[in-house]
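*Asks:* My questions are about this predicted structure, shown below with the sequence.
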Amino acid sequence: MGKLIVTTNSSLDGVVQDPDGKEGSPLGGWFGRFGADDLAQWTEVETAETLNAEALLLGRRSDEWFAARWQSRTGEWADKLNSMPKYVVSSTSKQPEWSNSTVLTGDVVGEVEKLKQGIDGEILVYASYQLVQTLIEHDLVDEIRLMIFPVILGDGARLFGRTSDRKALRLVRTSTVGNGLTFVAYEVVHAV
């Protein structure tokens, strides 16, 4: 059975919106501005994570965003990302942008449950915060990994939204990446 892992970059106050500034939000561009000195170490962590994964799960907008940035790249990390199976949740798109992708339509919860049953290993969820909120609400997430950037943005879309109940987590790993980034990993404690 697959293990669904949400992995994303975040400001200290949980904002995940417009990290590269290309979406045009007034607070965008925080990734490079507040992580610049640590991005070589960040790349090492992200590459290792990807090399250990079996698949990616993305929302439609994240599929478009990552496809535009990764399809032309090469190297160990890019080669793995471009070749691994990708599953795109979308109610509007029938044709995914990124290579080796399959569109999941219909009942998101049911489709992701089937996906977890069919893949043995880690399924990473990059960005896709609206999808992540649905997955968390329906107890489909097994682990949450955050790379926290040293900035409080005060506004913008956040990874976590409202839930119908509390979601218990257990800290499984924490480390400093470079001199300013913090990596934390939490296992989701599923009720028995």
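*Replies:* Yep, that arrived. No experiment lies behind these values; they were computed from the predicted model shown.

*Asks:* C-alpha from now on. contacts and neighbour counts both.
*Replies:* Will do.

*Asks:* Taking the centroid of this structure, which residue is nearest it?
*Replies:* The structure's the chain has its C-alpha centroid closest to Tyr126; by Cα atoms, centre = their mean the separation is 2.1 Å.

*Asks:* what residues are up against that residue?
*Replies:* When contacts are counted by Cα atoms under 8 Å, 6 or more residues apart in numbering, Tyr126 touches Val6, Thr7, Thr8, Leu56, Leu57, Leu58, Ser62.

*Asks:* Check it against this one:
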Amino acid sequence: MAKVLFHATTSLDGFITGPRGAMDWVGPFVGTPNPAVDELMPRIGALLIGANTFRGGEATDAHPASRPEGAPYGGAWSGPMFVLTRDPAEPPVDGYTFVAGDLRDAVEVAKAAADGGYVVVLGAKTARGCLEAGLLDEVLLHLAPVLLGDGVRMFDRAAGAPVRLEWMERSTAGDIENLWARVAY
């Protein structure tokens, strides 16, 4: 059965984007071979992308997934990609299927398409929704040695109870710490 995985690079202070969705901070950390990513790539069955992540936020330097330079995984992965949206009349974009409505339904659609592989969630709000609904199985974070001070937090839940994780793997690739954990509901 497909598992749901939140996959992101995060700053040491817990941001996955800079202000207004800026992603330029990731540049210095991309390109170094990373065995954790190499291990994950063939195991991905489908992507579930939040609408904000798909559009690239508000930053002028963001590369939304709807443009070739913003393709997930730099275009190195191809397969079913679903964008969670509230707008059922979303204009079509080649290679992406828009799923409007309930998060649980979107996850089920992505799981069916994943054919037993991982459903990788891209986007903090979508990942948080999956976690709160009990749908998130694992988290793979690439911890970068940088402090951003502002942006979109990896996990932000006002007055929320802690979420217990169980380590699965920890490794280092260049300056990046890879942290792979299972959600312990």
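*Replies:* Happy to help now that I have it. Keep in mind that what you see is a predicted model, and the values were worked out from it rather than measured.

*Asks:* hmm, back to that, can you tell me how far the residue nearest to the centre of structure 1 is from Arg166 of structure 1?
*Replies:* To Arg166 of structure 1, Tyr126 of structure 1 is 23 Å away according to Cα to Cα, to the nearest Å.

*Asks:* Check which helices and strands the helix ranked longest in structure 2 sits against.
*Replies:* Identified as the longest helix of structure 2 according to DSSP state H is helix 103-114. Helices and strands touching helix 103-114 of structure 2, by 3 or more Cα pairs under 8 Å, 6 or more residues apart in numbering; DSSP states H and E, are strand 44-50, strand 81-85, strand 118-122, helix 124-132.

*Asks:* Okay, buried residues for that helix please.
*Replies:* Leu103, Ala106, Val107, Val109, Ala110, Lys111, Ala112, Ala113, Ala114 (16 or more other Cα atoms under 10 Å).

*Asks:* For the corresponding residue of structure 1 for the first one, which non-adjacent residue is closest in space?
*Replies:* Under the alignment defined by TM-score structural alignment, Leu103 of structure 2 is paired with Val108 of structure 1. Distance criterion Cα to Cα, 6 or more residues apart in numbering; nearest residue to Val108 of structure 1, sequence neighbours excluded, is Val89 at 7.0 Å.

*Asks:* which one in structure 2 is aligned with the one you found?
*Replies:* Aligned by TM-score structural alignment, Val89 of structure 1 pairs with Leu84 of structure 2.

*Asks:* Likewise for Arg61 of structure 1?
*Replies:* Aligned partner of Arg61 of structure 1 by TM-score structural alignment: Asn52.

*Asks:* what kind of secondary structure is Leu4 of structure 1 in?
*Replies:* strand (DSSP: H, G, I helix; E, B strand; the rest coil).

*Asks:* my guess is it contacts Asp139, does it?
*Replies:* No. Leu4 of structure 1 is not in contact with Asp139 according to Cα atoms under 8 Å; the separation is 10.3 Å.

*Asks:* Comparing the two, which residue is more hemmed in?
*Replies:* For Leu4 of structure 1 versus Asp139, neighbours defined as other Cα atoms under 10 Å are more numerous around Leu4 (24 against 15).

*Asks:* one step back: so the match of Val89 of structure 1 sits right up against Tyr96, yeah?
*Replies:* No. The criterion here is Cα under 8 Å, and Leu84 of structure 2 misses it with Tyr96 at 10.4 Å.

*Asks:* residue contacts, Leu140 of structure 2?
*Replies:* Each residue near Leu140 of structure 2 by Cα under 8 Å, 6+ apart is listed here: Leu5, Phe6, His7, Ala8, Asn178, Leu179, Trp180, Ala181.

*Asks:* and these, which of them are in strands?
*Replies:* Those of the contacts of Leu140 of structure 2 mapping onto strands are Leu5, Phe6, His7, Ala8, Asn178, Leu179, Trp180, Ala181, per DSSP state E.

*Asks:* List just the nearest of these to Glu90 of structure 2.
*Replies:* Glu90 of structure 2 lies nearest to Phe6 out of those, by Cα to Cα, at 24.2 Å.
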